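Asker: this one's structure only:
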């Protein structure tokens, strides 16, 4: 392993959206340090946390259209039937919803759970309830994507949380997206809901830890095979 590879494996990349916040924390830390050593160390810890929060590590994503991959790092908080948000135009019937809750220590870069074409992006203002609550899916501020995948229409919804006040979407409507590709980021603590067609079978349970871009959360059946992988 050469020096460059060693550095890449030692230092996780920071997403560009985080640098203004990290710089702000750092400046406050330096100013506070002029007056109080104790507060300096507190602010330094908060700066380190901010840097950690905006990490954007590479992920090894299975390349298999039969698999649905986790869109977020965190804990699976819900698995079961639910009505999709009305603004996504996914109909009035229940779909299989899998939710992943991100706390303030999770990596908050979100990724596409499937490959396909983005046919709709809808943002809705709302409340900032605890994202672990079931009603957060319908009452909280959110940003939803509809992806036409090889196995049907899939909804992906970024849901704001108790301390989350900003949802960022990196993708545009009418563009193609690959499984595991980055779709957005939420500051600071939230969840992502995935709405799947009836043909999808969940492969995770509530309480399970999921890794964005890597953990298989559902599949569309078919004969088992060893998928290829892509680093993203």
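Answerer: Alright, I've got the coordinates. Predicted model only: the values in this text are computed from it and were never measured.

Asker: contacts, neighbours, all on C-alpha from now
Answerer: Will do.

Asker: before we move on, what SS does the residue of the chain most remote from its centre have?
Answerer: Most distant from the centre of the chain: residue 35, at 38.9 Å, with distances by C-alpha atoms, centre = their mean. For residue 35, the secondary-structure state derived from DSSP: H, G, I helix; E, B strand; the rest coil is coil.

Asker: quick check: it vs residue 197, distance?
Answerer: 58 Å (C-alpha to C-alpha, to the nearest Å).

Asker: same deal with residue 171?
Answerer: With C-alpha to C-alpha as the criterion, residue 171 and residue 197 are 22 Å apart.

Asker: how about residue 90?
Answerer: 10 Å.

Asker: between the two, what contacts are shared?
Answerer: Shared contacts of residue 90 and residue 197 (C-alpha atoms under 8 Å, 6 or more residues apart in numbering): residue 153.

Asker: was I right to think residue 102 contacts residue 191?
Answerer: Yes: contact between residue 102 and residue 191 holds when scored by C-alpha atoms under 8 Å: they sit 5.4 Å apart.

Asker: more neighbours: which of those two?
Answerer: Neighbours per residue (other C-alpha atoms under 10 Å) separate residue 102 from residue 191, with residue 191 holding more: 31 against 25.

Asker: element containing the more buried one?
Answerer: If you go by DSSP states H and E, residue 191 is part of strand 190-196.

Asker: got it, and residue 120?
Answerer: Taking DSSP H and E as the criterion, residue 120 maps to strand 116-124.

Asker: putting a second one here so we can go through both:
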């Protein structure tokens, strides 16, 4: 396991703040060692949680150009046909993955191909499972085409997630499972597939980025 580069500053700031809080408690309450130990214990748990949030576990990634691989860890909360208004402007099959704060938050390319679109949108911070979060929340849309199919992936900020990071630019050639970006502290990722695509997951199923097969392309 390694720590993602997006976590370096957050982990350092958290360490300094917790160190100052603990130092202040031990200095201002020298006669209350129990209180100091409680604060130290809570600080340690919080610090370890922050570190775990930015973890990148070692995994054997699944590679297959006929498959759409999960771009994120989490739970499948939506599988439905819907109108995609930003890029395709027609009906698509939407699969949405909810990422809790405890999940790995690296986002990966579901297929290899050329980046056709990479567009950031400012927006609201509705809870990630809200039906309108896909179109009203802060979000970043990416479209990847492989010559036969185009897949849209949308990173969506949630009530806690206040920063979406995306590394892709239009015209780039990308590989399946390479890092697409990162979302901090809980979020959602939507995938838009061609109508008729064979979906390989079910509602409430837990998926793993880079490993779980979301769908098979025609």
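Answerer: Nice, I can see it. Computed from a prediction, not measured in an experiment: that's the story for all the values here.

Asker: before we move on, back to that, which neighbours do residue 102 and residue 191 of structure 1 have in common?
Answerer: Residues touching both residue 102 of structure 1 and residue 191 (C-alpha under 8 Å, 6+ apart): residue 72.

Asker: not counting sequence-adjacent ones, nearest residue to residue 26 of structure 2?
Answerer: residue 36 (5.8 Å; C-alpha to C-alpha, 6 or more residues apart in numbering).

Asker: residues in structure 1 matched by stretch 101-109 of structure 2, start to end?
Answerer: Aligned by TM-score structural alignment, stretch 101-109 of structure 2 falls on residues 104-112 of structure 1.

Asker: end to end on the matching stretch, go ahead and measure it.
Answerer: Where stretch 104-112 of structure 1 begins and where it ends lie 21 Å apart, using C-alpha to C-alpha.

Asker: pull the residues that contact that stretch.
Answerer: When contacts are defined by C-alpha under 8 Å, 6+ apart, stretch 104-112 of structure 1 is touched by residues 52-56, 69-74, 102, 156, 177-189, 212-213.

Asker: how about that stretch, which residues are buried there?
Answerer: Buried residues in stretch 104-112 of structure 1, counting neighbours by 16 or more other C-alpha atoms under 10 Å, are found at 104, 106, 107, 108, 109, 110, 111, 112.

Asker: what separates whatever residue of structure 2 lines up with residue 195 of structure 1 from residue 42 of structure 2, distance-wise?
Answerer: Matched by TM-score structural alignment, residue 195 of structure 1 corresponds to residue 192 in structure 2. Separation of residue 192 of structure 2 from residue 42 of structure 2 (C-alpha to C-alpha): 41 Å.

Asker: hang on, the earlier thing: packing partners for the next helix-or-strand element following the strand holding residue 191 of structure 1?
Answerer: Sequence-wise, the next helix or strand downstream of strand 190-196 of structure 1 (DSSP H and E) is strand 201-202. Here strand 201-202 of structure 1 touches strand 216-219, going by 3 or more C-alpha pairs under 8 Å, 6 or more residues apart in numbering; DSSP states H and E.

Asker: helices along structure 2, start to end?
Answerer: For structure 2, applying DSSP state H gives helices covering 8-28, 33-53, 133-136.

Asker: now the ones you listed as a markdown table including distance to residue 80 of structure 2?
Answerer: Output for these, formatted as a markdown table (distance: least, C-alpha to C-alpha, whole Å):
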| stretch | distance to residue 80 of structure 2 |
| --- | --- |
| helix 8-28 | 36 |
| helix 33-53 | 30 |
| helix 133-136 | 13 |
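
Asker: ranking the ones you listed by mean neighbour count, which comes first?
Answerer: Stretch with highest mean neighbour count among the helices of structure 2: helix 133-136 (a mean of 19; mean count of other C-alpha atoms under 10 Å).

Asker: read off where it ends up in structure 1.
Answerer: Across structure 1, the stretch matching helix 133-136 of structure 2 (TM-score structural alignment) is residues 136-139.

Asker: any idea how far that stretch is from the chain center?
Answerer: 17 Å (C-alpha atoms, centre = their mean, to the nearest Å).
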